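Visitor: Requesting a structural model of the entry that follows:
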Amino acid sequence: LAASVYMLTVKFPADEKYSLTQQIRRSALSICANLAEGTTRTSPKDQAHFTTISYSSMMELLNHLIIASDLGYINDEELNKMKVQIQPISVKLSKLKQSQLSKLSGLKTIFLMIFSWSLFQPLQPLNF
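Guide: Next up is the predicted model:
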């Protein structure tokens, strides 16, 4: 997706180089960068957080592409090609986040089971 965005924005007007062109490219790079950063996190909550940021960057990219289309920098066919690339990624990101949050839910359940079990265990004297 990022490579497609870079190729698409090459033809943007020079006066947009530090404005819309840069915003579009940054949002495209942010999608994969946040996914990469999220994979380094050990907690499902942190992983889901970075997946959410990635998804938000994708929506930002789509918004910028629509604006570029409205301004005549890309045509409807180019916009639709980008939408075709974005749509399956959005589905995958949504499923990834659900999976990450379900792991979090599972961990909470295990913690509560262990905690509840420990409440009913007799206290053992400490031997020093």
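Visitor: Please make it C-alpha for all contacts and neighbour counts, starting now.
Guide: Fine.
Visitor: what about the closest residue to Lys11 other than its chain neighbours, neighbour count?
Guide: What sits nearest to Lys11 in space, not counting adjacent residues and going by Cα to Cα, 6 or more residues apart in numbering, is Tyr73, at 7.9 Å. Tyr73: 17 surrounding residues under other Cα atoms under 10 Å.
Visitor: Correct me if wrong: Tyr73 contacts Val10.
Guide: No: counting by Cα atoms under 8 Å, Val10 is not a contact partner of Tyr73; they are 10.4 Å apart.
Visitor: Spit out the contact partners of Ser30.
Guide: Ser54, Ser57 (Cα atoms under 8 Å, 6 or more residues apart in numbering).
Visitor: Could you also give me the structure for this second sequence? I'd like to compare it with the first:
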Amino acid sequence: MAYQSFEELEVWKRARSFKNEIHTLVKRFPTEEKFRLSDQLIPSSRSINSQIAEGHGRQTNPDRLRFCIIARGSLSETLNHLIDAFDCQLISHTELDFLRVKVQEIEKLLNGYITFLQNKSTTK
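Guide: The predicted structure follows:
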């Protein structure tokens, strides 16, 4: 299998798109949310990509797996913050559902990548 940059990973591409959607979304939030929910959503959504990239750069599969699992945690954290945004009436139910689908798509890709790395670890 040829070397693949983290930028070529479909999971990283989808997480990047999601991160950009979150960034656009929080621009609509009221000013008082700048140091509350906005400052929670932006870092958690950025962390998904960062963890995938950092794990990709590690030498061993256990390290790669660990960072992917952290990325999955950041994805869950981001969904939780989106639910908070809905509860605070900052986003609509339709928006939450749309973003939840994106989270589920990324989670499936991330779980697939984790399984791939786990299988690669056991075959060596």
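Visitor: TM-score of the superposition?
Guide: TM-score for the superposed chains, counting by TM-score structural alignment, normalised by the length of structure 2: 0.83, backed by 107 aligned residues with a Cα RMSD of 0.8 Å.
Visitor: which residue lines up with the residue nearest to Lys11 of structure 1 in structure 2?
Guide: In structure 2, the residue equivalent to Tyr73 of structure 1 is Leu90, according to TM-score structural alignment.
Visitor: Over to Ser19 of structure 1?
Guide: Residue pairing (TM-score structural alignment): Ser19 of structure 1 is matched to Arg36 of structure 2.
Visitor: does its match sit in a helix, a strand or a coil?
Guide: For Arg36 of structure 2, the assignment made with DSSP: H, G, I helix; E, B strand; the rest coil gives coil.
Visitor: and if you look at Lys11 of structure 1?
Guide: coil.
Visitor: That one: neighbouring residues, count only.
Guide: Using other Cα under 10 Å, Lys11 of structure 1 has 11 other residues around it.
Visitor: What distance do you get for the most centrally placed residue in structure 2 to Leu90 of structure 2?
Guide: The residue lying closest to the centre of structure 2 (Cα atoms, centre = their mean) is Ile48, at 3.5 Å. Taking Cα to Cα, to the nearest Å as the measure, Ile48 of structure 2 falls 23 Å from Leu90 of structure 2.
Visitor: Grab the longest helix from structure 2 for me.
Guide: helix 93-122 (DSSP state H).
Visitor: Okay, buried residues for that helix please.
Guide: 96, 99-100, 102-103, 106-107, 109-111, 113-114, 117 (16 or more other Cα atoms under 10 Å).
Visitor: Skip the chain neighbours and tell me the closest residue to Pro44 of structure 1.
Guide: Using Cα to Cα, 6+ apart, the closest residue to Pro44 of structure 1 is Gln100 (5.1 Å).
Visitor: ok, that neighbour - contacts?
Guide: Gln100 of structure 1 touches Pro44, Lys45, Gln47, Ala48, counting by Cα under 8 Å, 6+ apart.
Visitor: Check Ile70 of structure 2 too.
Guide: Ile48, Gln51.
Visitor: host element of it?
Guide: Using DSSP states H and E, Ile70 of structure 2 sits in helix 61-87.
Visitor: wait, the residue nearest to the centre of structure 2 sits on Glu77?
Guide: No: contact between Ile48 of structure 2 and Glu77 fails when scored by Cα under 8 Å: they sit 9.9 Å apart.
Visitor: what about the aligned residue in structure 1 for Arg64 of structure 2, how many residues close to it?
Guide: If you follow Arg64 of structure 2 across to structure 1 using TM-score structural alignment, you land on Gln47. By other Cα under 10 Å, 22 other residues sit near Gln47 of structure 1.
Visitor: I figured Gln47 of structure 1 hits Thr39, correct?
Guide: Yes: counting by Cα under 8 Å, Thr39 is a contact partner of Gln47 of structure 1 at 6.5 Å.
Visitor: Right, I'll call it a day here.
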